[in-house]
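Asks: sharing a model prediction with you, sequence too.
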Amino acid sequence: MKPIDRSEFLLGVQWWRTRTSWPNDFHNTDYEVLAAQNPDGAFVDDWWTVFLPRLTSWLALRPFSRAAVTTLLVANRDDLAEAWHQACVPVKDKDIAEVTWEQVQPFPEVVARLKPTASRSPVFPSKFCHFLLPRIFPVFDNLAVGGSPTYARYFNLIKGIWEATPTDLKTDLIAELTQLIEGGGRRSVYTGFPLATKITELALIGRRHADHH
């Protein structure tokens, strides 16, 4: 597995900040809000009415309607809760480096039922899971990283790249991303911010878009 290259990380940051309308704090503020809204397995209607618009704004539903996904959520609510308590609760204070796909797989597998696609695209399950446990579940975006592997393959790619990266470089990149987030007097990095997955995602973006630089 090819480790992170610092130049790829910097290219990814530049792409994020110049080619998209995504927030300059890399969703730091959003993660704090999402953590406060986390239902911890109680996937009830009140939670869904707040969560669904975020999925929509992150373009996770296309081409499904909100109503279609809501119907499937209701049908799978008990299984979602069971999978959350089985796979997520035991590891919810860890990050991707400390868990295996096999440990957490039951939850994204149930989530994928809410938007069944023939291609088994990772977009919807990755965004749904990322909003709930961002330090464990990396977000997949076609525009950013391209290709459409299964979510299992993407999870293991992110995990493998991070683990292959030398410890001293990881420490430097964490410090660098922290500085980028907090620059200009913005709020400090939220304790639940997904540093490992975000840094690796940015490096992958840089790796993919290096030719377009």
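Replies: Noted; the coordinates are in hand.

Asks: from now on I want contacts and neighbour counts done on CA atoms only, so please keep to that.
Replies: Will do.

Asks: middle-most residue in this structure, spatially?
Replies: residue 139 (2.7 Å; CA atoms, centre = their mean).

Asks: which residues are in contact with the top helix by length along the chain?
Replies: Using DSSP state H to define each element, the chain has its longest helix at helix 66-83. The contact list for helix 66-83 (CA atoms under 8 Å, 6 or more residues apart in numbering) reads 41-43, 52, 56, 61, 106-107, 110-111, 113-115.

Asks: now do stretch 131-145
Replies: 31, 34-35, 38, 92, 94-96, 99, 122-123, 126-127, 129-130, 148, 154-155, 158, 192-198, 201, 204-205, 208.

Asks: which among the contacts of helix 66-83 gets closest to residue 17?
Replies: residue 56 (21.7 Å; CA to CA).

Asks: follow-up on the earlier one: which pair in the contacts of helix 66-83 spans the largest distance?
Replies: Based on CA to CA, the longest span within the contacts of helix 66-83 runs between 56 and 106 and measures 23.6 Å.

Asks: try this one next to it:
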Amino acid sequence: MSASSQAMRELADGVAFWRSRPKWPADFHNTDYQRWGQQNPNGNFTDLWWQPFLRTLQAWIATRPFSGEVLTSRFKEHATALGVAWQEACVKCLEGDISTVTWDEIKVFPNEVAKIKPTKAPSPVFTSKFCHFLLPKVFPVVDNEGLGNGWPTYEAYFRFVQEEWQSTGAATRAELVAELTRLIEATGQHVYPGFPMSNKITELRLIGRRHPT
């Protein structure tokens, strides 16, 4: 099987698994990305912004086993530092994606986010979801149900996703983008300009690799 055929097979298997999950949206969160983009505080991490964002994190099973009260207290401790880290690492990346940045350029923000949720063992899940909801084209998301949790740190996952995308040939990338675009448009939507195409394709391929049909 050619590299292109293998990539398309992984995408198809990932889509099949995605569609088998009753609560996962058919548009691959295209609508959600638009909403999250509108709600982005652009570095102004206030208590008013945090409460609905916390509910989103809870709905995405990113906060367990900690209560909202514990995480809110820790968020308040780090809100100012988060704002500084956003200005330092993220503002310059707003028009880019994972292929246009390095980990060293953006690490200050996820490293600050990680301080909000204390964990006994390193885990990228909370950090990935927090960052992904704010800057999805740069920060890939880890979902245990689809991907498992085979990466001990968010840096390891970020680098893995980045390498997967960079090692995919240009022609194959174009095929993958065209196919995912077709699937989103089949739901009756236009693809939101902020949709994280490279990260979502890689996520779906990794899901398909883990759950082949």
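Replies: In hand now; what should we look at? Keep in mind it's a predicted model, so treat the numbers as computed, not measured.

Asks: can you pull the TM-score for these?
Replies: Once superposed, the chains reach a TM-score of 0.95 (TM-score structural alignment, normalised by the length of the first structure), with 209 aligned residues with a CA RMSD of 1.3 Å.

Asks: ok so, going back, for residue 56 and residue 106 of the first structure, indicate the residue with more neighbours.
Replies: Higher neighbour count among residue 56 of the first structure and residue 106: residue 106, with 18 against 13, using other CA atoms under 10 Å.

Asks: map that one onto the second structure.
Replies: By TM-score structural alignment, residue 106 of the first structure lines up with residue 108 in the second structure.

Asks: how much space separates its match from residue 94 of the second structure?
Replies: With the distance defined as CA to CA, to the nearest Å, residue 108 of the second structure ends up 15 Å from residue 94 of the second structure.

Asks: now residue 37 of the second structure
Replies: Counting by CA to CA, the gap from residue 37 of the second structure to residue 94 of the second structure is 11 Å.

Asks: just residue 187 of the second structure next, same as before
Replies: 27 Å.

Asks: need the nearest residue in space to residue 178 of the first structure, chain neighbours excluded.
Replies: residue 189 (6.4 Å; CA to CA, 6 or more residues apart in numbering).

Asks: that neighbour: how many residues sit nearby?
Replies: When counting by other CA under 10 Å, one arrives at 20 neighbours for residue 189 of the first structure.

Asks: what's the counterpart of it in the second structure?
Replies: By TM-score structural alignment, residue 189 of the first structure lines up with residue 191 in the second structure.

Asks: could you pull out the helices in the first structure for me?
Replies: When secondary structure is read from DSSP H, the first structure shows helices at 6-19, 28-37, 45-57, 66-83, 101-104, 106-112, 123-132, 142-145, 151-164, 167-182, 195-209.

Asks: where does the third one end up in the second structure?
Replies: Here helix 45-57 of the first structure aligns to the second structure at residues 47-59, judged by TM-score structural alignment.

Asks: ok, the fourth one next?
Replies: Using TM-score structural alignment, helix 66-83 of the first structure corresponds to residues 68-85 of the second structure.

Asks: mind listing what's buried along that stretch?
Replies: Neighbour-count burial for stretch 68-85 of the second structure flags 68, 71, 72, 75, 76, 78, 79, 81, 82, 83, 84, 85 (criterion: 16 or more other CA atoms under 10 Å).

Asks: sounds good, over and out.
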